[in-house]
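Engineer: pasting the sequence and the predicted model now:
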Amino acid sequence: MTWIETIIIAIVEGLTEFLPVSSTGHMIITEGLLGMKSDAFLKAFTVIIQFGAILSVVCLYWRKFFYPEELKSNGQSWWQAIWRFYLKLIVGVIPAVIVGLLLDDFIDKNLGKVWVVAVMLIIGGVFMLFCDKWFNKGSEKTPLTYKRSFIIGIYQCIAALLPGTSRSMATIVGGMQQKLTRKAAAEFSFFLAVPTMFGATLKKLYDLVKDGGFSVLTEGNNLWVLIIGNVVAFVVAIAAIKFFINYVTKYGFSAFGWYRIIVGAIILLLPLFGVTLEMVD
């Protein structure tokens, strides 16, 4: 990978990871536009740079991760509050772990299919035009229970199975369906991303080691590419999260819905003009 390709893909990751527009789909499209070769390192890179995005969530919401609000609201001990917070994340990530272990081959097989991304962008976009009307009945008094955490985790599995769906969109909609406010649903989506994406990164590293390909990460300047990619994704993701929370709290999701529909339609129409976004094997 060149440095320009590294920075471009990392910017796309940071911008789209926490927006309901599908970061995986946008990276696949970007790699196709850049004419990049689909090899072991590129596949690992697109997963591992999510670690930078993970750190952005922990940095912005450090009080949630290390000093949960429950501690101030009902006099729990620090350990009780921490345990409740992290247990909800564990419960929420269980469905993704099960689906990832059982359907890993299916997910990898469909991951690079641009037409799947385009179709799911459009379908998800249409859904987002109406989700505010359907689910915007949340209350700030609605508690995030273990049951609600698990149900939101089930929604997250949809994104894992179909690239272009958007993990962020699925979990936010799941939160709103469970009567959380848009802001609360979005924030829990960010929190749930931490164990989910961290687990995906570890799984990718494990697969590389198991297949004897871990050395691909240290060949040439690959290690520096990973470091720069994570730093860029971290910085961009911080800006994206701040923007998204402010915007969606005030205006809802319709703008993101229209964006998804337009991008998906353009991708489906490009082959008519002789343009293909499929990556080279």
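Structural biologist: Looks like it came in fine. For clarity, every value in this text was computed on a predicted model and none was experimentally measured. Numbering: from 1, shown residues only.

Engineer: CA atoms for contacts and neighbours, from now on please.
Structural biologist: Noted.

Engineer: could you pull out the helices for this structure?
Structural biologist: Using DSSP state H, the helices of the chain run over 3-16, 23-33, 40-48, 50-60, 62-66, 70-74, 78-102, 104-111, 114-135, 146-161, 167-177, 182-210, 222-251, 254-269.

Engineer: kindly reformat those helices as a markdown table containing distance to V216.
Structural biologist: Shown next, in a markdown table, are the helices of the chain (distance: least, C-alpha to C-alpha, whole Å):
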| stretch | distance to V216 |
| --- | --- |
| helix 3-16 | 16 |
| helix 23-33 | 19 |
| helix 40-48 | 6 |
| helix 50-60 | 18 |
| helix 62-66 | 33 |
| helix 70-74 | 45 |
| helix 78-102 | 23 |
| helix 104-111 | 19 |
| helix 114-135 | 25 |
| helix 146-161 | 25 |
| helix 167-177 | 28 |
| helix 182-210 | 8 |
| helix 222-251 | 8 |
| helix 254-269 | 31 |
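
Engineer: try it against this one:
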Amino acid sequence: MTEFLVAILLGIVEGVTEFLPVSSTGHLILASELMGYDAAQWAVFNIAIQPGAILAIVVLYWRTFLAVFKGLLKWEPASVAFVRNLLIAFFPAVVLGLAFGDQIDALLENAVVVAWALIVGGVAILVVERFARTENVLGISGVSTGQSIKIGLVQCLAMIPGVSRSGATIMGAMALGVDRRTAADFSFFLALPTLTGATVLQLYKHRDAITADGLELIAVGFVVSFIVALAVVKAFLAIVTRHGFAPFAWYRIVAGAAALLWLGMR
């Protein structure tokens, strides 16, 4: 399999899984292993193509971004609260990412960690879905400062590959009483500073190892992940509205168990 084809396939995996509570990074690591490539070799690529999926959120929610921007110009309370909550939730990831960057990079090479994290995360989703008591908080601007800080702390669990950034933030928000739709929106918008920051940091740290061919592969993965994510986000919201998050939880458990079995038999 050529590297160009691998880049396309990994771009598809990224686009499908970035905003689902199934762990995009974990799936990219397992996909690299399944295709016979060293996951460490593709670690930077996997992170660098994430902005493609982020761009899909910008396109899908452009009206919201425009409204918030106009509101900030007028210093409207709702727009200020919207940005404040996202920045507060983003801050813990900045601190821990800078403090434990090397340890996090090492985990990106461990497919067994991914498999176990998928299983544990699936069980956690089922527990939260069963016991969480949520109420309508009237959008992201209605989330309290305390809730935003705690959501940001929970998001840091996603530094363990396989945990799922979207899953951690959505379930964390619901456990704190935020309604399902607002929790999903909060996770989508929080992805912008979080994943952009992670990408910039990784590209800077590994700038000497990135070649012209590597940039071409990243560009391919970026475009593919963007196109796929556009379709997946809408489908995801439709599934969650009708069935909740349980289907994703069971998928995680089955996928994690299958990965452990496969890794053990290699």
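Structural biologist: Cool, the structure landed. If you're wondering where the values come from, they're calculated on a predicted model, not measured in any experiment.

Engineer: TM value for the aligned chains?
Structural biologist: Overlay of the two chains. TM-score (TM-score structural alignment, normalised by the length of structure 2): 0.92; 262 aligned residues with a C-alpha RMSD of 2.0 Å.

Engineer: before we move on, back to that, can you list the helices of structure 1 in TSV and add mean neighbour count?
Structural biologist: Putting those into TSV (neighbours: other C-alpha atoms under 10 Å) gives the following:
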stretch	mean neighbour count
helix 3-16	21
helix 23-33	22
helix 40-48	19
helix 50-60	22
helix 62-66	14
helix 70-74	12
helix 78-102	18
helix 104-111	14
helix 114-135	20
helix 146-161	21
helix 167-177	27
helix 182-210	20
helix 222-251	18
helix 254-269	18
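
Engineer: report the contact partners of F4 of structure 2.
Structural biologist: By C-alpha atoms under 8 Å, 6 or more residues apart in numbering, the contact list for F4 of structure 2 reads L217, V220.

Engineer: quick check: the gap between it and A124 of structure 2.
Structural biologist: As judged by C-alpha to C-alpha, to the nearest Å, F4 of structure 2 and A124 of structure 2 stand 36 Å apart.

Engineer: what does L86 of structure 2 correspond to in structure 1?
Structural biologist: L86 of structure 2 maps onto L89 in structure 1, with residues paired by TM-score structural alignment.

Engineer: that match against F190, yeah?
Structural biologist: No: with contact defined as C-alpha atoms under 8 Å, L89 of structure 1 does not count as touching F190 (10.6 Å).

Engineer: how about the residue nearest to the spatial centre of structure 2, what does it touch?
Structural biologist: Centroid-nearest residue in structure 2, with C-alpha atoms, centre = their mean: R165, separated by 4.0 Å. Shown in contact with R165 of structure 2 (C-alpha under 8 Å, 6+ apart): P21, S23, Q155, C156, L157, A158, M159.

Engineer: what does it correspond to in structure 1?
Structural biologist: Under the alignment (TM-score structural alignment), R165 of structure 2 maps onto R167 of structure 1.

Engineer: and the residue lying farthest from the centre of structure 2, how far from V80 of structure 2?
Structural biologist: In structure 2, counting by C-alpha atoms, centre = their mean, K74 sits farthest out from the average C-alpha position, at 31.6 Å. Here the criterion is C-alpha to C-alpha. By it, K74 of structure 2 lies 10 Å from V80 of structure 2.

Engineer: check A132 of structure 2 too.
Structural biologist: Per C-alpha to C-alpha, A132 of structure 2 is found 28 Å from V80 of structure 2.

Engineer: list the contacts of G162 of structure 2.
Structural biologist: Listed by C-alpha under 8 Å, 6+ apart, the contact set of G162 of structure 2 reads 22-27, 113-118, 121.
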